[in-house]
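Undergrad: coordinates only, sequence not included:
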């Protein structure tokens, strides 16, 4: 199988590529190399004959047509997206252009290519989305997002991803394009750009800086180790039912304060400073429209495809901290990039 992966130099996309190549799958990495991308993320597979790179933007339809015709993929895994909620508050237009218009362009390029090939049944367009399209959940732990949960996006980011999800479903229903969709919970792990919560907290703690937690830290997220997610995505691509959607979660709900406190405990063990890192935790003004709770019911992917997460949150946090301690040469240069380590989402 040859897979066209969009956004393959990003956090989740690079995890997919590393895993796919390790399993003998051919991959074309299509990436615009915007601020959060790095080819260092796929350096371990860059010399493989199974890997090819195309520097292109999904907003460029001509480039997409050229890439499809040059590489003849059997499947598309669409991960390219603007994904940081705080950035979407400050600059929503980038999210509309990439996540909506870019997805439209990719769907049309894929449809043209698929039709030109005689509409092969084995072709797949896998659209990777987020649980944030479902909005916010109550505190009741028995209530979780299922695949049929009504969409209720609350930020420019989640609204743009919801729109993209609807486009993908429409292209399946209207044109017959063979698609699968997945909506995941919060990812974490190696190669995570240092604007997101976990890498940001690790890096600030190592520098002895305050660890800013929004509001009172009570917002709840379900955490999914990125390498588990990559495995789930390949499972959905290869075995998921056409036209079907699959929720992917880590079965690991924590409040933001609990998560940061757990990170601090791991840092106390692996990089002791003489005083608890949790003393650095500070509370800052909450994000506008901050969703209270996300939680994934992943019973469909477990029941139909036999996939479940293999890495517990405790083990995943330990692996992640160890990785950042070992790979300072990867993350330190990224701190000079636009917005890294800076509070965003305040322009309201």
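TA: Right, received. Where do you want to start? What you see is a predicted model, and the numbers here were worked out from it, not measured in a lab.
Undergrad: From now on I want contacts and neighbour counts done on CA atoms only, so please keep to that.
TA: Noted.
Undergrad: what about residue 6, distance to residue 302?
TA: Distance of residue 6 to residue 302, computed by C-alpha to C-alpha, to the nearest Å: 26 Å.
Undergrad: of these two, who's got more company?
TA: Neighbours were tallied for residue 6 and for residue 302 using other C-alpha atoms under 10 Å; the higher tally belongs to residue 6 (25 against 16).
Undergrad: Tell me how many other residues surround residue 339.
TA: If we define neighbours as other C-alpha under 10 Å, then residue 339 has 15 of them.
Undergrad: Sorry, slip of the keys, the one I care about is residue 24.
TA: Counted with other C-alpha under 10 Å, residue 24 comes out at 11.
Undergrad: check contacts around it.
TA: With contacts defined as C-alpha atoms under 8 Å, 6 or more residues apart in numbering, residue 24 is in contact with residue 50.
Undergrad: Kindly report the same for residue 265.
TA: Residue 265 touches 276, 277, 278, counting by C-alpha under 8 Å, 6+ apart.
Undergrad: does the residue of the chain most remote from its centre belong to a helix or a strand, and which?
TA: Distance from the centre of the chain peaks at residue 274, with 35.3 Å (C-alpha atoms, centre = their mean). When elements are assigned from DSSP states H and E, residue 274 belongs to no helix and no strand.
Undergrad: circling back: write a PyMOL command that selects only the buried members of the contacts of residue 265.
TA: Filtering these down to the buried ones (16 or more other C-alpha atoms under 10 Å) takes a single PyMOL command:
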select buried, resi 277+278
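Undergrad: Use this one as the comparison:
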């Protein structure tokens, strides 16, 4: 396939780019290179003849039209998004502009391109979204593809809106779309504003390890390389008009997660005191969802996919990567918001 990946210099997008190139696909990486993007994430494939990088913003419709005309992809995998809940609390406008208006621009550009190509059956528009659109779960139950949407943050609301736009373009215009909603990703190249990289880097610096509330919020953790594999499978074999929930089958509370990270660091990079001594409970963020959990039955039964990396193995691989790649994260320390508590202006 020739795949146009939006947001391919970000965390999940770069994992998709690296995996797609390894699998022999041609890739056009379209990225605006905002604060969370880093071309080092795709350095290992930058010189591959099947890889092209294009700096462009999904909010720029003419740039999208030109990219599609120039590169003629078979598949669009749309990962470009503002994705940090705390940032969405402080500045929701950027999330509406990128996640809603940007997705609209890309859908319209894709529709015009598809029409001009003669509406080939092989074309697909794959929209990548989040389980946060479903809202918050109690102590039992899981999200399925039929769970009603109930977003609780500006971030999840903007992603829910983009999901609805994609479905509408499929129903109204016949655009061949497929959607996926994933649980919390983690792994190498994770920008140091999310929980796991923040905990690792704060621990190494001897700083407090901040946990919102009492740490009881539960997430389903999905190793990013497992996710990339699943996304490429859906892009090729998913049923048009259908959505697939992609989960890690690895639920744990934020406190349990941080304690596991501390244990791994105690073993791999022991300090004077146990890292768990640095755990600090901080004021919860507004509207913090209690629990997410995904039922991955559909993707398992229809496409034969399930995660291969347990949370214990994935966390160890992630910690080792950060220990071995200090130059990558050191270069990001001066970017906006890194190392700061966000989401408190409300």
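TA: Thanks, I have the structure now. Keep in mind that what you see is a predicted model, and the values were worked out from it rather than measured.
Undergrad: Overlay the chains and give the TM-score.
TA: With the length set by TM-score structural alignment, normalised by the length of the second structure, the two chains reach a TM-score of 1.00; 346 aligned residues with a C-alpha RMSD of 0.4 Å.
Undergrad: related to what we said a few turns ago, quick check: the aligned residue for the residue farthest from the centre of the first structure in the second structure?
TA: Residue correspondence to the second structure (TM-score structural alignment): residue 274 of the first structure is matched to residue 272.
Undergrad: what's the distance between that match and residue 279 of the second structure?
TA: 15 Å.
Undergrad: What ranges does the second structure have for its helices?
TA: 11-22, 61-71, 85-90, 92-95, 103-116, 154-173, 195-204, 224-237, 254-268, 297-303, 311-324, 326-330 (DSSP state H).
Undergrad: quick check: the third one aligns to which part of the first structure?
TA: Under TM-score structural alignment, the match for helix 85-90 of the second structure in the first structure covers residues 85-90.
Undergrad: Now do the matching stretch: distance to the chain's middle.
TA: With C-alpha atoms, centre = their mean, to the nearest Å as the basis, stretch 85-90 of the first structure stands 16 Å off its chain's centre.
Undergrad: how big is the offset of it relative to the second structure?
TA: By mean C-alpha distance after the TM-score superposition for the first structure, the fitted stretch 85-90 of the first structure averages 0.1 Å away from its aligned residues in the second structure.
Undergrad: Can you list the neighbours in contact with that stretch?
TA: So stretch 85-90 of the first structure is contacted by 94, 95, 155, 156, 157, 158, 287, 344, 345, 346, 347, 348 (C-alpha under 8 Å, 6+ apart).
Undergrad: Any of these buried? List them.
TA: Here, 16+ other C-alpha under 10 Å leaves 94, 95, 155, 156, 157, 158, 287, 344, 345 buried among the contacts of stretch 85-90 of the first structure.
Undergrad: Most widely separated two among the residues you listed?
TA: Greatest spatial distance among these (C-alpha to C-alpha): 94 and 287, at 19.3 Å.
Undergrad: list the buried ones in the match of helix 85-90 of the second structure?
TA: Per 16+ other C-alpha under 10 Å, stretch 85-90 of the first structure contains these buried residues: 85, 86, 87, 88, 89.
Undergrad: and what of stretch 136-152 of the second structure?
TA: By neighbour count on 16+ other C-alpha under 10 Å, the buried set for stretch 136-152 of the second structure is 136, 143, 144, 145, 149, 151, 152.
Undergrad: Between the two ends of it, how far is it?
TA: Start-to-end span of stretch 136-152 of the second structure (C-alpha to C-alpha) is 8 Å.
Undergrad: Next, format the buried ones among the contacts of stretch 85-90 of the first structure as a markdown table and append distance to residue 306 of the first structure.
TA: What follows is those, written out as a markdown table (distance: C-alpha to C-alpha, whole Å):
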| residue | distance to residue 306 of the first structure |
| --- | --- |
| 94 | 37 |
| 95 | 34 |
| 155 | 33 |
| 156 | 34 |
| 157 | 31 |
| 158 | 28 |
| 287 | 37 |
| 344 | 39 |
| 345 | 39 |
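Undergrad: Stretch 16-27 of the first structure maps to which residues in the second structure?
TA: The aligned range for stretch 16-27 of the first structure in the second structure is 16-27, by TM-score structural alignment.
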